[in-house]
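S.K.: no sequence on this one, just coordinates:
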């Protein structure tokens, strides 16, 4: 079999998606044991981060912020409600909307989660300025991908 040339668009090393995919998988592996101590999965942690910043949120706003559809968000929220972290109620001003609010248990979990970012970064030899630049570049990529996906739908 002939080796592809250096300009091969299908060369794994030329893909943007692969390092993002690999980084996401590896980050999830690092988060898993830390979040397990809090009784959270990574998607639940993301929901909690949103709610710790501002509550209540609607199911739709959570889905938008986390780039998840309601078919993914709803079962996630049901499990979090069963765990006593959140409550789901109908919006009295618009019965079609479901409001998500933290319980006392969910609020109290924030103090226990304060160590998560530090614990995650332990042992990573990455300059904080480089991390900040990367975060900004990835945010720009997410915005561009989100825009493109809305154009195609």
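M.R.: Sure, I can see it. As the structure is a prediction and not an experimental result, all values here were calculated from the model.
S.K.: going forward, measure contacts and count neighbours with C-alpha atoms only.
M.R.: Will do.
S.K.: Report the central residue of this protein.
M.R.: When Cα atoms, centre = their mean is applied to the chain, the residue found nearest the centroid is residue 46 (4.6 Å).
S.K.: dump the residue contacts of that residue.
M.R.: residue 66 (Cα atoms under 8 Å, 6 or more residues apart in numbering).
S.K.: and the helix or strand hosting it, which residues are buried?
M.R.: Element membership of residue 46, judged by DSSP states H and E, is helix 42-53. Buried residues in helix 42-53, defined by neighbour count with 16 or more other Cα atoms under 10 Å: 42, 43, 44, 45, 47, 48, 50, 51, 52.
S.K.: Mind putting those into JSON lines with distance to residue 114?
M.R.: Output for these, formatted as JSON lines (distance: Cα to Cα, whole Å):
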{"residue": "42", "distance to residue 114": "15"}
{"residue": "43", "distance to residue 114": "17"}
{"residue": "44", "distance to residue 114": "15"}
{"residue": "45", "distance to residue 114": "12"}
{"residue": "47", "distance to residue 114": "15"}
{"residue": "48", "distance to residue 114": "12"}
{"residue": "50", "distance to residue 114": "14"}
{"residue": "51", "distance to residue 114": "14"}
{"residue": "52", "distance to residue 114": "11"}
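S.K.: Check it against this one:
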């Protein structure tokens, strides 16, 4: 853990609603950093990154590598494309990450014999063994949020809906 202080986050200002139900906001209020949902999600993602860095550092894993392992623990032998789809990552981001996991002895890559363009990823014994070793990570990370289990599940539902809404609305 670094010696840098953790910045304090101020609660967003409450927005007054007039009688007609429309938010009474001027342009300056709408553009306040503390009122930006996107910034709150962005900052929370960075905070998660720092938390996972401390949790996974002992195992010489990055958070994206951990996510790959989570996917493979669910279903081993997926193609690079399938893993990328699950993690919302392109192959240009995923390939170097997989090469590092392979170099560390956690996965092995194998080209499909029929279509050599397809590369499947398989866990090694070392990658399988990490599953039990890292089983405590979700609870430890979840405990760092300050939410109880019910609150974490509700937040997860909201974030999944947020992601789906943004994905669906991206084409408009």
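M.R.: Arrived safely, thanks for sending. Note that this is a predicted model, so its numbers are computed, not measured.
S.K.: Show where the next helix-or-strand element following the helix holding residue 46 of the first structure falls in the second structure, residue numbers please.
M.R.: Next along the chain after helix 42-53 of the first structure, taking DSSP H and E as the criterion, comes strand 57-58. Per TM-score structural alignment, the counterpart of strand 57-58 of the first structure in the second structure is residues 78-79.
S.K.: Repeat that for stretch 81-98 of the first structure.
M.R.: Going by TM-score structural alignment: stretch 81-98 of the first structure matches residues 102-119.
S.K.: What residues sit buried inside that stretch?
M.R.: Going by neighbour count (16+ other Cα under 10 Å), the buried part of stretch 102-119 of the second structure is 102, 106, 107, 108, 109, 119.
S.K.: Which one of the residues you listed is nearest to residue 79 of the second structure?
M.R.: residue 119 (5.4 Å; Cα to Cα).
S.K.: shouldn't that closest one be in contact with residue 80?
M.R.: Yes. Between residue 119 of the second structure and residue 80 there is a contact under Cα atoms under 8 Å: 6.0 Å.
S.K.: What lines up with the residue nearest to the centre of the first structure in the second structure?
M.R.: Counting by TM-score structural alignment, residue 46 of the first structure corresponds to residue 67 in the second structure.
S.K.: Endpoint to endpoint, the match of stretch 81-98 of the first structure covers what distance?
M.R.: End-to-end distance of stretch 102-119 of the second structure (Cα to Cα, to the nearest Å): 13 Å.
S.K.: Tell me how far that stretch lies from the chain's centre.
M.R.: Computed by Cα atoms, centre = their mean, to the nearest Å, the chain-centroid distance of stretch 102-119 of the second structure equals 24 Å.
S.K.: what sits up against that stretch?
M.R.: Applying Cα under 8 Å, 6+ apart, the set of residues contacting stretch 102-119 of the second structure is 79-80, 98, 101, 120-128.
S.K.: From residue 99 of the first structure, how far off is residue 90 of the first structure?
M.R.: Distance from residue 90 of the first structure to residue 99 of the first structure, by Cα to Cα: 6 Å.
S.K.: just so I have it, where are all the helices in the first structure?
M.R.: For the first structure, helices defined by DSSP state H occupy the ranges 17-36, 42-53, 59-66, 70-82, 104-113, 116-121, 128-152.
S.K.: Near the aligned residue in the first structure for residue 166 of the second structure, how many residues? Count them for me, please.
M.R.: Per TM-score structural alignment, the equivalent position to residue 166 of the second structure in the first structure is residue 145. When neighbours are counted by other Cα atoms under 10 Å, residue 145 of the first structure registers 12.
S.K.: Can you get me a residue count around the alignment partner in the second structure of residue 111 of the first structure?
M.R.: Applying TM-score structural alignment, one finds that residue 111 of the first structure aligns to residue 132 in the second structure. Using other Cα under 10 Å, residue 132 of the second structure has 9 other residues around it.
S.K.: do residue 93 of the second structure as well
M.R.: 11.
S.K.: Roughly how far does it sit from residue 133 of the second structure?
M.R.: 26 Å.
S.K.: do residue 168 of the second structure as well
M.R.: Relative to residue 133 of the second structure, residue 168 of the second structure is positioned 37 Å away (Cα to Cα).
S.K.: Same question for residue 71 of the second structure.
M.R.: 16 Å.
S.K.: Same check on residue 41 of the second structure?
M.R.: Following Cα to Cα, the distance that separates residue 41 of the second structure from residue 133 of the second structure is 29 Å.
S.K.: repeat for residue 126 of the second structure
M.R.: Taken as Cα to Cα, the span from residue 126 of the second structure to residue 133 of the second structure is 11 Å.
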